[in-house]
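**Student:** just the structure for this:
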Amino acid sequence: MRVGAGPCAVTNNGGGWMGTCCPVVELRQYGLHPGRREELISLFDREFVETQEAVGMSVIGQFRDLDDPDRFVWLRGFSDMASRSEALTAFYGGPVWAEHKDAANATMIDSDDVLLLRPAREGSGFPTADGDRPAPGAEGSPGGIVAATIYHLDAPAGEGFSRHFESALEPVLSGTGAETLAAFVTEESENTFAMLPVREDENVFVWFSLFRDPAAYGRHAAALQRSRAWGEGISGAPALEAGRPPEVLRLSPTARSLIRARPRALRARPSGASRTSGVD
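**Tutor:** Okay, here's the model as predicted:
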């Protein structure tokens, strides 16, 4: 079974997902006019999923920010920076965006909070979740919580931070109930589509974790606060920017998000990726 399109498509051979998504990923956070989020989600899930994937990008996940009712967060992926330019040019210069851009833009105050990312190590990109994307017209929320944690660094994240995360931090995340989905660092290439700004001069390490529900995330967060191993792992992490706390986004998937909670959805990760516990 083949799921998705473009650089995020992977194959399920019956024993697990083969491949990861994607070499280049945008983490996009939109500040919206009060009370307009559901309007944008309805428009996005109806008009902007298949149409973006048709021109060579992957819509990985769409989310409600649980801590800000006027924020919409989503992820899209690309094969490389050159194809990113081509795909974005095709979409934003095409008929679908021309038809719906006024309605979309009317919901937004700010769409420039964008991090351009690449996998932190081989195999650390998103595995496509088990099952097909729900069809257009799907409503509600499939449940589950995705936590995006953004640590700011005082230098580009090298192999040292990635190795430290894998050896010292990820085991603690797993032991406290997190299903680690993916880990990324800043993509340092020049923005190849100037029409859409990104946060420049940022050095970040970002990981995404999956939880069954907000209560499961709450138990995990409380366990991390009590964990000596976690405290020692953070204090020993190389290149963390002093005085700048991490950003933590608690995200609820929309009805058509590819990333959504399923028990043991990620039980078989691609070769080279670390294994974590099941969804708590």
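**Student:** please count neighbours and contacts with C-alpha atoms only from this point.
**Tutor:** Fine.
**Student:** so the residue nearest to the spatial centre of the chain, which state does it fall into?
**Tutor:** The residue lying closest to the centre of the chain (CA atoms, centre = their mean) is residue 75, at 5.0 Å. Assigned by DSSP: H, G, I helix; E, B strand; the rest coil, the conformation of residue 75 is strand.
**Student:** structure for this one too, so we can compare:
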Amino acid sequence: MTIVELRQYTLRPGARDTLIELFEREFVTGQEAVGITVGGRFRDLDDPDRFVWLRSFPDMDGRARALRAFYHGPVWQGHREAANATMLDSDDVLLLRGPGFSAPDGAGPVVATICHPVDADAFAGHFEQHLRPELADRTPPLAVHRTEHAENTFPALPVRTGEDVVLWFTTGDTAPLPDLSAYLKSAPQQLRLAPVPPRS
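**Tutor:** Predicted coordinates for the structure are as follows:
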């Protein structure tokens, strides 16, 4: 398991494709060069001004080193004004522990299901014993993640705190979930996402 960030950016109207082009041209290889694993990048199908992506690190200390190297380095410094000009908010970030996720080739739409359990351990057990087998017949859950509660080792970039989540990805259209109200504080959130094709 690795340290994973699920990042959701709210962008200025009409700016998403501008950021994606810059991101794919400069920021994928720029982050990978300092040891960051860049995962899936997605257009939110229900919000034309939302960009969602993942990146991962071997551990929290490695995260701090890699983020310092990238954000103090030439790639970000050279393009940060153009990137920041597309953004209204970049602070919606879940810090997680899990395998990371990139959409399989040709997978089509992806759904990220985010749950806020009353008791994360109890829900994780319910998920493995009951929910995963039930979902496997329709939309097998992929890349299950849970909140990483370690202190943010790069405070220049905020992360969401004070919450516990369990989330997973599925491919294909959204499928109805069973009633999970006994285990969750609120209804599950499902993000419908379209993978950004790799830059050729």
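**Student:** got a TM-score for the pair?
**Tutor:** After superposition, the two chains reach a TM-score of 0.92 (TM-score structural alignment, normalised by the length of the second structure), with 199 aligned residues with a CA RMSD of 1.9 Å.
**Student:** isn't the residue nearest to the centre of the first structure right up against residue 62?
**Tutor:** Yes. Contact criterion CA atoms under 8 Å: residue 75 of the first structure and residue 62 qualify, at 6.6 Å.
**Student:** quick one: map the residue nearest to the centre of the first structure onto the second structure.
**Tutor:** Mapped onto the second structure by TM-score structural alignment, residue 75 of the first structure lines up with residue 54.
**Student:** what of residue 47 of the first structure?
**Tutor:** By TM-score structural alignment, residue 47 of the first structure lines up with residue 26.
**Student:** give the contact list for its match.
**Tutor:** The neighbours of residue 26 of the second structure, taking CA atoms under 8 Å, 6 or more residues apart in numbering as the test, are residue 75.
**Student:** roughly how far apart are it and residue 75 of the second structure?
**Tutor:** 7 Å (CA to CA, to the nearest Å).
**Student:** select the longest strand from the second structure.
**Tutor:** Assignment by DSSP state E gives strand 87-98 as the longest strand of the second structure.
**Student:** list of residues touching that strand?
**Tutor:** Here strand 87-98 of the second structure makes contact (CA under 8 Å, 6+ apart) with 1-12, 15, 143-149, 157-160.
**Student:** among these, name the buried ones.
**Tutor:** Neighbour-count burial (16 or more other CA atoms under 10 Å) applied to these gives 2-12, 15, 144-148, 159.
**Student:** need the contact list for the aligned partner of residue 253 of the first structure in the second structure.
**Tutor:** Taking TM-score structural alignment, residue 253 of the first structure has residue 195 as its aligned residue in the second structure. Counting by CA under 8 Å, 6+ apart, residue 195 of the second structure touches 40, 41, 42, 43, 103, 108, 109, 110.
**Student:** now go through the residues you listed and say which are in strands.
**Tutor:** Judged by DSSP E, strands contain the following of the contacts of residue 195 of the second structure: 40, 41, 42, 43, 110.
**Student:** gap between residue 9 of the second structure and residue 51 of the second structure?
**Tutor:** To residue 51 of the second structure, residue 9 of the second structure is 5 Å away according to CA to CA.
**Student:** should've said residue 92 of the second structure
**Tutor:** Distance, residue 92 of the second structure to residue 51 of the second structure, using CA to CA: 11 Å.
**Student:** for the residue lying closest to residue 186 of the second structure once chain neighbours are set aside, list the residues it contacts.
**Tutor:** Of all residues not flanking residue 186 of the second structure in the chain, residue 116 sits nearest, at 6.6 Å (CA to CA, 6 or more residues apart in numbering). Counting by CA under 8 Å, 6+ apart, residue 116 of the second structure touches 163, 164, 165, 166, 184, 185, 186, 188.
**Student:** count of neighbours near the residue lying closest to the last one once chain neighbours are set aside?
**Tutor:** Read it as residue 188 of the second structure. The spatial neighbour of residue 188 of the second structure that comes closest, neighbours along the chain excluded (CA to CA, 6+ apart), is residue 115 at 4.8 Å. For residue 115 of the second structure, the neighbour count with other CA atoms under 10 Å is 23.
**Student:** aligned partner of residue 115 of the second structure in the first structure?
**Tutor:** Taking TM-score structural alignment, the alignment pairs residue 115 of the second structure with residue 151 from the first structure.
**Student:** do residue 4 of the second structure as well
**Tutor:** Looks like residue 4 of the second structure aligns to residue 25 there (TM-score structural alignment).
**Student:** what helix or strand does that match sit in?
**Tutor:** strand 24-32 (DSSP states H and E).
**Student:** any idea how far the helix or strand that that strand is followed by is from the chain center?
**Tutor:** The helix or strand immediately downstream of strand 24-32 of the first structure is helix 37-47, counting by DSSP H and E. Offset of helix 37-47 of the first structure from its chain centre (CA atoms, centre = their mean, to the nearest Å): 18 Å.
**Student:** which parts of helix 37-47 of the first structure are buried?
**Tutor:** Buried, per 16+ other CA under 10 Å, within helix 37-47 of the first structure: 37, 40, 41, 42, 45, 46, 47.
**Student:** how far away is the third one from residue 216 of the first structure?
**Tutor:** Going from residue 41 of the first structure to residue 216 of the first structure by CA to CA gives 25 Å.
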